[in-house]
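Novice: Prediction below, plus the sequence it came from.
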Amino acid sequence: MGPGAAIRSHPMGWLPTELVRSGGPLVVDLTERDVAEVEAALEACKLAEVDPDAVSRATFPLPTLATQLERASHQVHQGQGFAIVRGPNPQNYTAEDNVIIFLGISSYLGEQRGVQDKKGSMLTHVTDSKIWTAPPEMRHGIHTTTGLAWHCDMGTEVLALHVRSKAHAGGDTYVASAWTIYKELMASYPDVLEQLCDPSWPIQVSVNPPKYFVAPLMHISDKVLISVDPGRLGLHPATAAVDGGFPVPALTRRQRMALEVLSELATKFRHRLDLQQGDMVFINNLALLHARDPYVDSETGPGRHVVRLWLRNPHLAWNIPLAMRAPWEAAFGGDGLRAMKRSYPALPNPVYKPPRYTAGSAAFILDDSEDVNSSGSV
């Protein structure tokens, strides 16, 4: 497990101070000409009545902007691990048009999209809608104003987020490099690194009946891969209510301590994303952890509203170890997923149905009931 020269010198292993000194993450700041090109592609899609699932580089042509977006994709996969596209103001478009714009621009960074629940939802609205009547304690974390702990969206390779509107205060998103954390673990916490790489972590995937599989949270080769969501690990409280036999093992003391160290190091090496309304941020979900501060929405206006996509770029994709593939297969693989009717809701569901089982801060669809998978990112 010794660090190779490629890992030690890779740009993915950044320190926050180095990132700031170098000018921060790559930001593709759209000019008026770029916005006109995006709007022309939008109108072409609408004129041809292109279904959201068919939005692609071919149906959403960006002949000039494409080069910059391809550079951003390389930055996500081979550079610092994330990039921002400073897009058009969402207030200038309908909710449906904002979906098409997000899908069109995102297709240049990852042309394959992962499914996010068994109903075939291809995007998720991360917000605390003012029209929902279900109390916050009965919702997933992303549908409240609470903060979210360090995690990955287990299953996707690239996490894409579109900021439709911001909070009145708080709600900042942070990223931390698993490559940097790995180097610190090697130097100061080798036992914790060994524990995180051990393929014995119980990852719960359903509550009724309770099911789980075991996997490592980190994998080290010529790259550093991470796949962790604390809300998925060990025995979920709802499981005990279903079956007193506790079929999902609880985390051991060593595993709990390893998670504490991982969280502490992520906080130590975190970088705050300076996001604006209209921004689209693309995060290498296999290389970076992310977290969110709690926030306050104003009494009027839409409040904090972020739309999420799960993406894959087959040309730049990383090889995912077999032990960590189950969440990925749930989102991107299998004949059942290909046959599924996919949906792209332009707005949050007006009626919030409380889930039977909240699966932490990020969810994947493996074996879950249909209302389990509305959780997610930042």
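Specialist: Structure's in. What do you need?
Novice: CA atoms for contacts and neighbours, from now on please.
Specialist: OK.
Novice: Are there helices or strands packed against the host helix or strand of Gln195, and which ones?
Specialist: In this structure, Gln195 sits in helix 190-197 according to DSSP states H and E. Counting contacts by 3 or more Cα pairs under 8 Å, 6 or more residues apart in numbering; DSSP states H and E, helix 190-197 packs against helix 178-188, strand 218-220, helix 253-268.
Novice: Could you name the helices and strands sitting against the helix or strand that the longest one is followed by?
Specialist: Read that as helix 253-268. Towards the C-terminus, the helix or strand next in line after helix 253-268, according to DSSP H and E, is strand 271-273. Secondary-structure packing of strand 271-273 (3+ Cα pairs under 8 Å, 6+ apart): strand 173-177.
Novice: at 10 Å instead, please
Specialist: Counting by 3 or more Cα pairs under 10 Å, 6 or more residues apart in numbering; DSSP states H and E, the packing neighbours recorded for strand 271-273 are helix 16-21, strand 173-177, strand 288-292.
Novice: then this one, side by side with the first:
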Amino acid sequence: MENVMAEPATQCGSSAIGTPSADVLREPCRTAAAWRAADLGGPAEWRFELSPSHLDELDTALKAVRKNGIVLLRITSERFPLPSLGAELRRIARALENGRGFAVIKGLPVQRYDDTEINTLFWGMAQYLGSPVSQDSFGRKLGRIRGAAAGPELRTGGSDVAALLSPRLGGRSTVVSSAALYNELLGRDPLLAERMYRRFGFDRWGEQLPGERPYRSVPLACWCDGKLSVRYARRDIESAQRYPEVPRLEPADVALFELIDRLAAAAELRFGFDVEPGDIQLFNNYAVLHAHAQGGGIADPAADDRLRRLWLTLHNGRKLPPNFTWETAGYGGPRGRGGVTPRDVIARAN
């Protein structure tokens, strides 16, 4: 049996020193991504309000797409011009990568639009941030999901960035800085912190291609090019234990997960905010753990109240080693990283 969990720490590029432990961060991370709840001075740090001129640009771009009959997957930033808002979206993308790791775009008047128009606006704005990747083996890039009613799991997932749009319902979201959590973990138990650089099996939930393993073997942490990246989804890790070829979790692994969960629940690290219909939430999956609890009912029971979700590969995302992430082929765009490779893409290639 392959002892995946005993593999050395993740290395990164030519900056790595010769020993496997060279890229284990053994001192506190001091980048802007390592924030605590008290460090967030006010909404201006993480919230962006659409102005009347931005809304005019969105309406103009939407009309142009409809007039020219451009289907969703063919919409690019060039085909969805946003002269001033596009520059702001690119600035937000830089902040997601180099700043706090999350943002909320407010003020999209979703009540004006039908579901198709909402999807188009969401997709068009996202083109200025990154490239959408598939979320399932059918190749769907724009997901429709239901947020948890209560007690959602704080986790990471998807590609570089998870983007959520609440078209009909509000709710509440919670976010925790992965770097701040790591710093706390490092201060309490350095050996457990170092264990995050080992590989763990993550269940792929049946989305693997024929002949592939039903789980991914990847580390929880990566220190690369001056940035700390963390992935954590305890349910996926524990579910992968159903596969006999996945190494059994050791007591120290369970202790690590328990400590991560306790730290993520600490008021000093958790930051919560209310979400209104039309809000676009953006989470850098390497920089924050996040969760969203959906709000109550809607006035029109026939309307689609599900969250819209995109997984985005940032246009100028961080450097990551190949054993921390993976490339994903898809439809209507360049290859991304993370996500799920559609089975049809492989079939067509053959």
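Specialist: Okay, I see it. The structure displayed is predicted, hence computed values, not measured ones.
Novice: related to what we said a few turns ago, and the helices and strands packed on helix 190-197 of structure 1, which is most packed in?
Specialist: Between those, strand 218-220 has the highest mean count of neighbours, a mean of 21, where neighbours are mean count of other Cα atoms under 10 Å.
Novice: who touches that one?
Specialist: Contact with strand 218-220 of structure 1 is made by 1-4, 7, 178-179, 182, 193-199, 224-228, 286-287, 320-321, 323-324, as judged by Cα atoms under 10 Å, 6 or more residues apart in numbering.
Novice: gap between it and the chain center?
Specialist: 19 Å (Cα atoms, centre = their mean, to the nearest Å).
Novice: equivalent range in structure 2 for it?
Specialist: Residues 221-223 of structure 2 are the counterpart of strand 218-220 of structure 1, counting by TM-score structural alignment.
Novice: what's the mean distance for the longest helix along structure 2 versus structure 1?
Specialist: Secondary structure of structure 2 per DSSP state H: the longest helix is helix 52-68. Superposing on structure 1 and averaging over aligned pairs (mean Cα distance after the TM-score superposition for structure 1), helix 52-68 of structure 2 comes out at 0.9 Å.
Novice: For the stretch 201-350 of structure 2, which segments count as helices?
Specialist: 234-239, 251-264, 343-349 (DSSP state H, counting those that start in this stretch).
Novice: Please identify which of the ones you listed is closest to Gly101 of structure 2.
Specialist: Put simply, out of these the one that sits nearest Gly101 of structure 2 is helix 251-264, at 15.8 Å, with distance taken as Cα to Cα.
Novice: any chance of the helices and strands packed on strand 271-273 of structure 1 in JSON lines, with mean neighbour count and distance to Thr156 of structure 1 too?
Specialist: Written out in JSON lines, the entries for those read as follows (neighbours: other Cα atoms under 10 Å; distance: least, Cα to Cα, whole Å):
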{"stretch": "helix 16-21", "mean neighbour count": "12", "distance to Thr156 of structure 1": "24"}
{"stretch": "strand 173-177", "mean neighbour count": "24", "distance to Thr156 of structure 1": "16"}
{"stretch": "strand 288-292", "mean neighbour count": "25", "distance to Thr156 of structure 1": "12"}
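Novice: could you redo the ones you listed as a markdown table and give each row distance to Pro63 of structure 1?
Specialist: Below are these laid out as a markdown table (distance: least, Cα to Cα, whole Å):
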| stretch | distance to Pro63 of structure 1 |
| --- | --- |
| helix 16-21 | 30 |
| strand 173-177 | 31 |
| strand 288-292 | 30 |
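Novice: Between the ones you listed, which one is closest to Gly155 of structure 1.
Specialist: If you check each of those against Gly155 of structure 1 by Cα to Cα, strand 288-292 wins as the nearest, at 13.3 Å.
Novice: mean shift of the closest one relative to structure 2?
Specialist: Taking mean Cα distance after the TM-score superposition for structure 1, the mean distance separating strand 288-292 of structure 1 from the aligned residues in structure 2 is 1.5 Å.
Novice: just the angle between that strand and helix 253-268, please?
Specialist: Using axes from the mean of the first three to the mean of the last three Cα atoms, to 10 degrees, the direction of strand 288-292 of structure 1 lies 80 degrees away from that of helix 253-268.
Novice: what helices or strands is strand 288-292 of structure 1 leaning on?
Specialist: Under the contact definition 3+ Cα pairs under 10 Å, 6+ apart, strand 288-292 of structure 1 sits against strand 148-151, strand 173-177, helix 178-188, strand 224-226, helix 253-268, strand 271-273.
Novice: The match of strand 218-220 of structure 1 vs structure 1, mean deviation?
Specialist: If you overlay the two and look at stretch 221-223 of structure 2, the average distance to its match in structure 1 is 1.4 Å (mean Cα distance after the TM-score superposition for structure 1).
Novice: corresponding residues in structure 1 for whichever helix or strand comes after the longest helix of structure 2?
Specialist: If you walk from helix 52-68 of structure 2 toward the C-terminus, the next helix or strand you reach (DSSP H and E) is helix 85-98. Helix 85-98 of structure 2 falls opposite residues 65-78 of structure 1 when the two are matched by TM-score structural alignment.
Novice: Leu161 of structure 1 pairs with which position in structure 2?
Specialist: Residue pairing (TM-score structural alignment): Leu161 of structure 1 is matched to Leu164 of structure 2.
Novice: Superposed on structure 2, what's the mean shift for the helix holding Gln195 of structure 1?
Specialist: Following the fit onto structure 2, the mean deviation recorded for helix 190-197 of structure 1 is 1.4 Å by mean Cα distance after the TM-score superposition for structure 1.
Novice: what's the burial count for the equivalent of Gly231 of structure 1 over in structure 2?
Specialist: Gly231 of structure 1 maps onto Arg235 in structure 2 when the alignment is built from TM-score structural alignment. Burial of Arg235 of structure 2 is recorded as 12 neighbouring residues (other Cα atoms under 10 Å).
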